[in-house]
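[1] Okay, sequence plus prediction incoming.
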Amino acid sequence: MNYSIKDVSEKFNISPYTLRYYEKEELLPNIHRTSNGTRVYSDVDLEWLQLICCMRATGMSISYIKDYVDLCRQGDDTISERREIIVKQKEIIENHIKEYTKLLRLVNKKLEHYDTLTKFNGKMLDT
């Protein structure tokens, strides 16, 4: 299936400017263009973009993502290097989850405190 820059922008909640930037930085390696220069994104492009968005969300720099994309372009000889990059990203995500779990516990503890105070004072808040 083919997608316009608007379609992709809406689907991933990123600006057309960001998509053009990713293409300029060669993170999206093979964006097809029509004869009049309009970008046309494929399902494969969307898979790449999904991975890029994931990596960005975990704090990976554009240059590091570009290194990963370059390794992918080099073929099977770089599988172990690419795997190591993904392993590092997995560790980053797991650390984020641990940190957010701690934050969630603190927020829940505070909510329990307020619920106890509310019940103690004989007032229940409408939610």
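    Received it, and whenever you're ready, just let me know what you need.

[2] switch to C-alpha atoms for all contacts and neighbour counts from now on
    Will do.

[3] so how far is residue 48 from residue 28?
    7 Å (C-alpha to C-alpha, to the nearest Å).

[4] first to last residue in stretch 48-64, what's the distance?
    By C-alpha to C-alpha, the extent of stretch 48-64 from end to end equals 15 Å.

[5] put this beside the first:
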Amino acid sequence: MTISEVSKKFNISKDTLRYYERIGLIPHVGRNKSKIRDYREEDCNWIEFIKCMRNAGLPIDVLIDYVRLFMQGDDTIEARKNLLIEQRKYLIERIEVMKKTLERLDYKISVYEKIVVEKERSLRRDSLYIK
């Protein structure tokens, strides 16, 4: 696949794809005879993984470490697992903070909804007196 096709498929800019390649998040993207990037399924799997992890809030440097460890082979399986476990802990903490934020937003919205209902009641009462 070309960089344009991959960009569309994953909704990631071409610049971002080039950046990910440059910093080692997408290891060894091949080139065709014309020296144009030729993304294989394995490359797309890395992109999908990176996008998922970034959406979960994992920092770029953690992902770089993960890919570096992966490229070193099976001797790093435990280190990779521990890295992911640590990131999972951070994600759980973030989810809890977000749940509390959502509860706060829901509360604030309900307060505004009560205000609107009261205003409407007041307007109805006032309109009865105008007649």
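    All right, it came through fine. If you're wondering where the values come from, they're calculated on a predicted model, not measured in any experiment.

[6] Can you calculate the TM-score here?
    The TM-score (TM-score structural alignment, normalised by the length of structure 1) is 0.83; 120 aligned residues with a C-alpha RMSD of 1.7 Å.

[7] Who has more neighbours out of residue 28 and residue 48 of structure 1?
    residue 28 (22 against 16; other C-alpha atoms under 10 Å).

[8] Alignment lookup: that one to structure 2.
    Counting by TM-score structural alignment, residue 28 of structure 1 corresponds to residue 26 in structure 2.

[9] So that match lies in a strand, does it not?
    No: read with DSSP: H, G, I helix; E, B strand; the rest coil, residue 26 of structure 2 is coil and lies in no strand.

[10] Can you name the residues that contact it?
    20, 43, 46, 47 (C-alpha atoms under 8 Å, 6 or more residues apart in numbering).

[11] and with 6 Å instead?
    Going by C-alpha atoms under 6 Å, 6 or more residues apart in numbering, residue 26 of structure 2 touches residue 20.

[12] any idea how far it lies from residue 93 of structure 2?
    Distance from residue 26 of structure 2 to residue 93 of structure 2, counting by C-alpha to C-alpha: 28 Å.

[13] now residue 117 of structure 2
    36 Å.

[14] same deal with residue 113 of structure 2?
    30 Å.

[15] Aligned counterpart of residue 69 of structure 2 in structure 1, please.
    In structure 1, residue 69 of structure 2 lines up with residue 71, judged by TM-score structural alignment.

[16] Tell me, how many residues neighbour its match?
    By other C-alpha under 10 Å, 17 other residues sit near residue 71 of structure 1.

[17] Quickly find the element holding it.
    helix 62-74 (DSSP states H and E).

[18] if we look at that helix, which residues are touching it?
    With C-alpha under 6 Å, 6+ apart as the test, helix 62-74 of structure 1 has contacts from 27, 78.

[19] Buried residues in it, which are they?
    62, 65, 66, 67, 68, 69, 70, 71 (16 or more other C-alpha atoms under 10 Å).

[20] so can I have TSV of those residues showing distance to residue 4 of structure 1?
    Compiled in TSV, the buried residues of helix 62-74 of structure 1 are given as follows (distance: C-alpha to C-alpha, whole Å):
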residue	distance to residue 4 of structure 1
62	23
65	23
66	23
67	27
68	25
69	22
70	25
71	27
